[in-house]
Structure formats: structure tokens, C-alpha cells
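>>> Below: sequence and its predicted model.
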Amino acid sequence: MLRLAFATLAGTAIEFYDFFVYGTAAALVLGPLFFPSFSPLAGTLAAFATFGAGFIARPIGSLLFGHVGDRMGRRPVLFISLLTTGVATVLVGCLPTYDSIGATAPVLLVALRFVQGIGLGGEWGGAVLLTAEHAPADRRALWGAFPQMGPPLGFLLANGLTLTLSTTLSDAQFLAWGWRVPFWAAGILAAGGLLLRASLAETPDFHELRRTGRQAEAPAVEVVRRHWRTLLLTAGALSCGYAVFYTVTTWGLTYGTEAAGISRTTMLALVMGAVAVMGTVTPFAAVLADRVGRRPMCLAGSILSALWTFPFAALLGTGEPALVFLAFVVALLAFVSVFAVTAAYLPELYEPRVRCTGAAVGYNLAGVLGGAVTPLVTTALTEDGGPPWGVAAWLTGIALLSLCCFAALPETRPAAPPTADTKPAVPGQPGAGDRPGDRRTPA
């Protein structure tokens, strides 16, 4: 389990490195390089629009790779998705800018961002199922937290490299070629990730599906017909986490540097420090979820997010680095209360034959509302450079939506193993949590 967990952690870290390095570049340099004829605000909005294209592509990727995962196995998904995202990221670093090829440059940028999103849409489902379906039932959230630690690690890698380049190069050098280096580094990371994943074994649940011939013929159709309610609820429930995370890590960079007057280097350091705290807390939140349940953790995270939005806006508006850091840390702790348990919660909501498709599509649909739309809305709401109260109101609305959706979802934590005085649970019935696959799933 430890070898498997670290392999999935490394893979998701690399995939999310590719995704996050684009978000950082969109906040800092892509506007003037690819949309120079726009005003500074319009250029930033255009860069965030291309950023959002990756989120729109992610549900498409989860449908494509979910079909592969439910029909052919979870393991092949990990190789194809990593290769897809890695190649697209390297090519972004090779793109000529608007000054070289005109309007073709932003068109190619959007196309490659879309391909990035397709690859990442498949990555998450394959990685979390590989750990969740191998893990013992009473430690599924803990082992599932390993691929969930990949995003913060990928973010730190992406922004750490960007921060290093930003501090060692002049602004002219960074705009000329320095911003490309993190994209080129993705090729080396992807090659290492493919080597790490070469020895991973297929999951017991899928072996059982293949042995009995019970794979879904059309997983996406089956999910829509039989699990549409769960799909919509999970998409709404997870949207707040996406909104909070990308408000801090993407829009926060732009607002901090342009409106609050904090230097680019300081803002990168503040965001990285907050994400490092989040990544450190993730396994502890997962252990708690194995004890108290998935749903209580998610409800608590949604409530904390709703309560913190206006204090978050007030602290960010001060322009004081220490207070901005506090705003970021508390917001991301609320986020991690939900996302630390997601890798266990979502797979447990779906039966094994459609689990790869259902879990991945629900997870990535949430990204469209929370991740794609939020940077656009928050940037437009702070056009005047004043305190971001409109951003706080937007985040409060999404947090309340998530709270309602989590309240409508069932608890899935497997019951404790039966004692000598209790009758063993029947596989497939509530309380059957003695092995992967025997989970409480809604009818």
C-alpha cells in the first residue's frame, strides 16, 4: 500500500504541477504576452478564460478515461492521462507569443489548455481508485489522502520554480523566456512519473469485475440513468472547494500584486506557505474522516468556508502580508476538510462497475463552476481595486450550495467489523465494509 500510495501521489503531483503552472502564468504573464492589445484588466480576464478552458475539458476527459477505467481497468488510465497532460504542457512552453504569430498564438494556447484539461480529467479518477480499491475499508480515507496530497505538492513545485525564476531573473528576462522554463520541466517530471507507475498492479475490484464479466457496456450512460442524482449532488457539493482553492491560489495572486500592492515574490511566497500548511494537514483530516465519517467532515468544511469569506476579504484588503497569509491559511483549512476525504467518499458513492466514470465526472463537473468560473467572476468583481466584498458574497453563495448538497448525500463510511455477538453484514448491504467493493452505496 505504501509503494502504491507514493506512486499515485507522485503521479497526481506531476499532473497538477502541469495544471497549476498554467494558472500561475495566467495570473502573472500570459495576459500581456498573448493578449497585448487588451487593457490590463481585459488581458487578465482573457488569460483566465483560457485557464477556464482546462476545467471545461476536464469532464470530457473524465468521460473518455472513465470509460477506459471501467471497461479496461484503472491502471491504463494513469499512463495515458499523464502522457497527454505532459505533452500538452511542454508544448505551451514552446508557443510563440502574439508578437510573433498574431492571433494564432492565443488560439493555440486555448487548444493546448483544453488538452491539458482532458488529461487531468482522467488522472484523478484512475489515481484515487487505484488507492481506494486496494485499501482496507477502515483506512480508505487515509490511503486515499495520498493522491489528494498530490495537488498541493504539484502547486508547490510549480510556484517554487516560478518564484525562483522570478527572483533570479529581471522582469524583461522573465517575460522573454523565464516563464517557459516551468512548462519545459513538465516533460522531465512526466517521464519520471511514467517510470514510477510501470509496476503498479490492477485493483482487486476490477479483477473481480473482469472475472465475472460484469463490466458496464456504456458506463457514462449507466451513470446518467441510475446515478444522475448523486452525480449532480457531488458536482454541487465539491464546487465550493474548487472556488476557495482557486480564489486563493490564482485570483489571490492577481489581486495581491495589482490591487493590494504586494510584490509578486511576496505573494507567491504567501500562497506557497498556505498551500504547504494545507498539504501537511491533509492526512490528519483523512484519519479523522475514517473515525467520524466522510459527510460530517464535508459539512464542517462547507460551514467554515461560508463563515470565513467576509473575514477573508477584509484581511486580504489590508495589504498586510501577515494578515493575507492568515486569510489564506484558514480558507485552505476549510477546503482541506472536504478534499482530504473526497478520494474515499466519491468512489464509495458508486458501484464498482461505473465507479471510475461516476466519481471522476462528478469531481470534474464541480471544477467547471468552482474552478473555471470563479477566477473570471472574482477578477470582474474587483475591477475598481477596492476591498473584495463581491468576492466574499460569491464564495458565500457557493459555500451554501455545497452545504445543501452535502446534506442531501448519504454517509458511506464502512461500519465497524462485526464482533462475536453480532451477525456478519451481508456484502452489498449497509454495514458491509470488510473489503474493498463491499461499500454502502445509494440505491
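Alright, I've got the coordinates. Numbers count the residues shown, from 1 in each chain.
>>> Going by C-alpha atoms from here, please, whenever you check contacts or count neighbours.
Fine.
>>> For burial, what's the neighbour tally of Leu194?
Neighbour count of Leu194, defined by other CA atoms under 10 Å: 18.
>>> Ignoring the adjacent residues along the chain, who's closest to it?
For Leu194, ignoring the flanking residues on the chain, the nearest one in space by CA to CA, 6 or more residues apart in numbering is Phe79 at 6.4 Å.
>>> Check Leu41 too.
With CA to CA, 6+ apart, the residue lying closest to Leu41 is Glu383, at 7.3 Å.
>>> Next SSE downstream of the helix ranked longest in the chain?
The longest helix of the chain (DSSP state H) is helix 40-71. Next along the chain after helix 40-71, taking DSSP states H and E as the criterion, comes helix 74-94.
>>> Following element in sequence after that following helix, please.
Per DSSP H and E, helix 74-94 leads on to helix 98-101 as the next helix or strand towards the C-terminus.
>>> and that following helix, how far out from the chain's middle?
Taking the mean of its C-alpha atoms, helix 98-101 sits 32 Å from the chain's own mean (CA atoms, centre = their mean, to the nearest Å).
>>> In contact with the residue nearest the centre of the chain: list those residues for me.
Centroid-nearest residue in the chain: Pro151, 6.3 Å away (criterion: CA atoms, centre = their mean). Taking CA atoms under 8 Å, 6 or more residues apart in numbering as the criterion, Pro151 is in contact with Thr12, Ala13, Phe16, Tyr17.
>>> now the last one, nearest residue through space, not along the chain?
Spelled out, that is Tyr17. Gly154 (4.0 Å).
>>> Which strand or helix spans that neighbour?
helix 150-168.
>>> Past that helix, which element shows up next along the chain?
Next helix or strand after helix 150-168 toward the C-terminus (DSSP H and E): helix 171-176.
>>> Mind listing what's buried along that next one?
Within helix 171-176, the residues that count as buried by 16 or more other CA atoms under 10 Å are Phe174, Leu175.
>>> After the helix or strand encompassing Gly122, which helix or strand is next?
Secondary structure assigned from DSSP H and E places Gly122 in helix 104-132. Using DSSP H and E, the helix or strand that directly follows helix 104-132 along the chain is helix 140-148.
>>> which parts of that next one are buried?
Arg140, Ala141, Leu142, Trp143, Gly144, Ala145, Phe146, Pro147, Gln148.
>>> Reformat the residues you listed as JSON lines; add distance to Ala57.
Putting the buried residues of helix 140-148 into JSON lines (distance: CA to CA, whole Å) gives the following:
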{"residue": "Arg140", "distance to Ala57": "29"}
{"residue": "Ala141", "distance to Ala57": "27"}
{"residue": "Leu142", "distance to Ala57": "29"}
{"residue": "Trp143", "distance to Ala57": "28"}
{"residue": "Gly144", "distance to Ala57": "24"}
{"residue": "Ala145", "distance to Ala57": "25"}
{"residue": "Phe146", "distance to Ala57": "24"}
{"residue": "Pro147", "distance to Ala57": "21"}
{"residue": "Gln148", "distance to Ala57": "20"}
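>>> also this one, for the comparison:
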Amino acid sequence: MDRTPPAPPVPPATAASRTPAAKQAKRATHAAFFGFGVDYFDIYLPVVALAPAIHYFQPKGIPDSVETTLFYLTFAATLLGRPVGSIVFGGISDRIGRRNATLIAVAGFTVATFLMAALPGYAQWGYGGIVCLLLLRFVGGIFMGGEYTSANPLALESCPPAKRGIVGAYIAGAYPIGYIAISVVTLPLLSFLPGGSAGSAYQTWGWRLPFLVGGLLGVVFFVFFYRSVDESAAWQAEAARKESAAEKKAPLRELLRDRAIRRRLAQALLLMTGLWFGVQSIISPVSGLLITYLKQDPGAVTTALLLSNVALFLGYLTFGHLGQKYGRRRVLICSGIATLLVSVASFLAMLMLLSNGGSFVLAMVLYTVGLVVAISPFGVATVYLIEAFPTKIRASGYGVAYSVSLLIPSFYSFYMLGLSSFMPYVYTPLVLIALGGVLTAVGAKIGAETDRTELVGSD
């Protein structure tokens, strides 16, 4: 007679038994948000922090056109590095894990940022100083592209399906937070340190402080991620399946080889190109248009743009909730149409109001409406892209779709210059905003809904 005591019954899953997974999801989500914020902090370093000290890297008496080109290159170098980083680290993340790829990327951009803070200027190295600055910006951009390409899929793979919409929006909302953070760090420095003239305190060493802050944020992120965030369960399951099947395929090659996935990638690239046109036509040129062409007070413009970015963060969360409730694809289609109708109209109304000496406050309210309508869909697009690709190539698909789509819109200044040959320059962003709305709506329309996708085993 078998006297072995019966095995105790397995208790049903409880809230307590699910706590480790819930904590992992929260840690991964907050880490992805923080990392994305550091990314955008870094992107705007040359625009906000280095712009008042750019002469530190340039000789005296160079033509304005050369000076403007060199400044534009310091901004563009990072934007060009990000697609390279997404391609490289997408494959790394799909092969060796989201967590390991994120740690490598964070270490890389942290070192690059610290090195930029230590660079000598034209007086010491001649043009070698700005050449090194451009190289470090490009290399830093590669690692930055790798950070979100790895950390964002990890966070959403750890997240319960019912919360993915709002979590994706929260992570994407780090963009306006990053812009606010770099402004908060830099503006007090410009108030306390004399700037503008050659040899001034800000031009000599003050500009280095925001770069040091950016490097320290990278260190904090690395330590937190290393100590607190575990590998994605979805990636671990896929890695185990590949190992048991002796399957070794390059993720990028697989992304481009499969016809169905190629079509999905092309659709995602079209959608994201539209959204990036919105960014480059509504955000990038507005400060110059308001200050240079419409003669608005620089301090008032800076303050208004900060407030607009606060509203934009709330817009990300709102759109993320709508995407969770009504479907990502449907919200993206409606967003593209709204950009075409609402954002174009509100941006035009802002320009006309300020051109005729109207209320600056009302004009910035109109601008904020157009900004929120056109840019908040990024809160939906982040989770939409991650859901669109199977686990084995998820980081590669997300990274390529998110970053490579930036290349064409990044040349917005040249498009505006070309359009100015037959329309007033100040109104040229309207054409690009409208184009962005059309591409967003069409890109979403030809795609499939993703909100029911299971990220574990979605191959």
C-alpha cells in the first residue's frame, strides 16, 4: 500500500503570487521612461545648451552660412546616428537579450557624453574640436538608438496586455519631459553666467555643465537598470525555443526576407514618416519662426514652449488611453486626419494672429492645440510598433521602423527652403504638417490592428 502523502493542492494564482512579475513590469516601465528621457535630454543638448556657446568651437569672422551649417550639423549628427544604432542594436537585442543590449548602449552614450563635456575648443584644437564633437554626437546617437530599441520592447513585453496602451504612452511621453529637463538645467545657467561674448564664463566652461548632467543621468540609469530590471520573459522563451530548435538566423536578415514582415515594415515606415514630419514641421522650426520672423520675445517663447510640452505629455497619456480603449490603428487613422484638419488650421491661425500683432497668449494656445493633436499619437505608435513584430525580430522591427523613418523628415529645413520659392517662408511648415497628417492616416489605414497581440510567443 502506497503511504506517500498526497501532494498539496496547487493554490490558484493570487495577487501576492503575481507580485514579482508586477514589480518587474513597473521597474522595466520606469527604466524605459527614464532612458527615453535621457535620450531626448541628450538630443537637445546642442540646441538648448550648446547654442549660446557654439562660437567656442568656431573661428572668429566665419560667414553666417558656415556658422549656421556647423550648428545644424551638431544637431543632425545625433539624428543620423540613431537609425544606425537601431539597426545594429535591434539585432543585438534580438540575439543576446534586451537587458544586455540596453546596458551596452547606456554605457556607450554615457561615455560619449562625458567626453563631449571635456572637449577643447577652436583656440586649442582648431577645427579638430568641432570634428571630435560631431563624431561623438554621431557615436552617441548610435548608442542612444540602441537604448530605446532594447529597453522599450523589454518594458512592453513585461507589461500586462490591458495596460500596454497607457504604458507605451507613458514611455513615449519622456520626449517632452526630456525637453523640459534640458531647459530647466540650461536656462538658470544662462541667467547666472555671462554668455554671448567670446571668452565669457558660459562659453568657456558653463556649457559643459549640462553635458556633465547628461552623463551623470546615464550613470544613474545604468546602475538602476543593472540592479533592478530582469530580462524579458518573452525574449527568454523565444531564446529557449531557438536553442532547442538549433535555429540561428540574423534578425535583420529575417526582417527583410519574409514577404509578410517586409510589408508590415513598409507600412510601419510610412506611418512613422508621417508622424516624424509632424515633429519636424511643428516643433523643430517654431522657435526660429517666432523669434526671428515674427519678432517675439525670446524669453516669452521659451516659457510658452515649456508649457506646451507639459500639455504634450498629458496628450501622450490621453492618446495612449484612447488607443487602449478603441484600438491603436483606429486612433492613429483619426490622428492623421485630425493633424490635417486641426493642426494645420491652428498653426495657420497662430501665424496670422502674430503677424497682425494679436495676442501672444492666444497664439500659443492655438500652437499647443496643433502640437498636441499632431505629436501625441507617438504615445500610440510606440506600442503599436512593438506589437506589430514577432518576438524573434521585435527589437529589430521596432528600431528600424521608429528610427529609419526619421531620415526623410530630418531634412525639413531644405524642404521649407524649397517651398519658400513660391510661398512665404513662415507658412511653409503648413505644407509639411499636412503631408505628415496624410502619411500618418494612410500608413495606419493599410496596416492591421495590433491591440490583441500576445507578446509572448507571438511568432
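That came in fine, so what should we check first? Keep in mind that what you see is a predicted model, and the values were worked out from it rather than measured.
>>> Just give the number of residues close to the residue nearest to Leu41 of the first structure.
Per other CA under 10 Å, the neighbour tally for Glu383 of the first structure reads 13.
>>> my guess is it contacts Ala42, does it?
No - the pair Glu383 of the first structure / Ala42 is not scored as a contact, 9.9 Å apart, by CA atoms under 8 Å.
>>> how about Lys249 of the second structure, secondary structure?
coil (DSSP: H, G, I helix; E, B strand; the rest coil).
>>> Excluding sequence neighbours, find me the nearest residue to the aligned residue in the first structure for it.
With TM-score structural alignment as the criterion, Lys249 of the second structure lines up with Glu217 in the first structure. Ranked by CA to CA, 6+ apart and with sequence neighbours excluded, the top spatial neighbour of Glu217 of the first structure is Arg71, at 7.4 Å.
>>> The longest helix of the first structure vs the second structure, mean deviation?
With mean CA distance after the TM-score superposition for the first structure, helix 40-71 of the first structure departs from the second structure by a mean of 2.0 Å once superposed.
>>> Buried residues, that helix. List them.
Result for helix 40-71 of the first structure [16+ other CA under 10 Å]: buried residues 42-71.
>>> who does it touch, helix- and strand-wise?
Identification of packing neighbours for helix 40-71 of the first structure by 3 or more CA pairs under 8 Å, 6 or more residues apart in numbering; DSSP states H and E yields helix 2-28, helix 30-34, helix 74-94, helix 104-132, helix 219-226, helix 355-367, helix 374-381.
>>> Comparing these, which comes out most buried?
Among those, the stretch with the highest mean neighbour count (mean count of other CA atoms under 10 Å) is helix 355-367, at a mean of 29.
>>> and the one helix or strand Val338 of the first structure maps to with helix 140-148, angle?
Per DSSP H and E, Val338 of the first structure falls inside helix 321-348. Between the axes of helix 321-348 of the first structure and helix 140-148, defined by axes from the mean of the first three to the mean of the last three CA atoms, to 10 degrees, the angle is 120 degrees.
>>> Kindly calculate the angle that helix 321-348 of the first structure makes with helix 355-367.
150 degrees.
>>> how big is the offset of helix 321-348 of the first structure relative to the second structure?
Compared with the second structure after fitting, helix 321-348 of the first structure deviates on average by 2.2 Å (mean CA distance after the TM-score superposition for the first structure).
>>> by how many degrees do that helix and helix 104-132 diverge?
60 degrees.
>>> Distance from the chain centre to helix 321-348 of the first structure, please.
On CA atoms, centre = their mean, the centre of helix 321-348 of the first structure falls 11 Å from the chain's centre.
>>> and what of stretch 217-228 of the second structure?
Computed by CA atoms, centre = their mean, the chain-centroid distance of stretch 217-228 of the second structure equals 19 Å.
>>> Can you tell me what Gly154 of the first structure aligns to in the second structure?
So Gly154 of the first structure corresponds to Gly178, using TM-score structural alignment.
>>> State the number of residues packed around its match.
23.
>>> what's the span of stretch 414-432 of the second structure from first residue to last?
12 Å (CA to CA, to the nearest Å).
>>> repeat for stretch 249-261 of the first structure
By CA to CA, the extent of stretch 249-261 of the first structure from end to end equals 17 Å.
>>> Give me the residues contacting it.
With CA under 8 Å, 6+ apart, stretch 249-261 of the first structure has contacts from 23-24, 27-28, 262-264, 267-268, 271, 316-319, 375, 378-379, 382, 385-386.
>>> Quick check: the counterpart of Arg58 of the first structure in the second structure vs Ser403 of the second structure, distance?
Taking TM-score structural alignment, the alignment pairs Arg58 of the first structure with Arg82 from the second structure. Noted for Arg82 of the second structure: a distance of 6 Å to Ser403 of the second structure, by CA to CA.
>>> what is in contact with these two at once?
By CA under 8 Å, 6+ apart, the residues touching both Arg82 of the second structure and Ser403 are Gly145.
>>> State the helix or strand in which the equivalent of Pro210 of the second structure over in the first structure lies.
In the first structure, Pro210 of the second structure lines up with Pro182, judged by TM-score structural alignment. For Pro182 of the first structure, the host element (DSSP H and E) is helix 181-197.
>>> report the angle between the axes of that helix and helix 150-168?
150 degrees.
>>> which parts of helix 181-197 of the first structure are buried?
For helix 181-197 of the first structure, by 16+ other CA under 10 Å, it's 181-187, 189-190, 193-194, 196-197.
>>> looking at the second structure, which of the contacts of Pro151 of the first structure still make contact?
Retained in the second structure: Thr12, Ala13, Phe16, out of the contacts of Pro151 of the first structure (criterion both residues aligned by TM-score structural alignment, their matches' CA atoms under 8 Å).
>>> which residues sit in contact with the aligned residue in the second structure for the second one?
Superposed on the second structure with TM-score structural alignment, Ala13 of the first structure falls opposite Gly37. Contact partners of Gly37 of the second structure, counting by CA under 8 Å, 6+ apart, are Ala174, Tyr175, Ile177, Gly178.
>>> now Phe33 of the second structure
Phe33 of the second structure neighbours (CA under 8 Å, 6+ apart): Tyr170, Ile171, Ala172, Gly173, Ala174.
>>> where's it relative to Thr318 of the second structure, distance?
16 Å.
>>> measure the spatially closest residue to Ala395 of the second structure that is not a sequence neighbour to Tyr44 of the second structure for me?
Distance criterion CA to CA, 6+ apart; nearest residue to Ala395 of the second structure, sequence neighbours excluded, is Gly90 at 4.7 Å. As judged by CA to CA, Gly90 of the second structure and Tyr44 of the second structure stand 24 Å apart.
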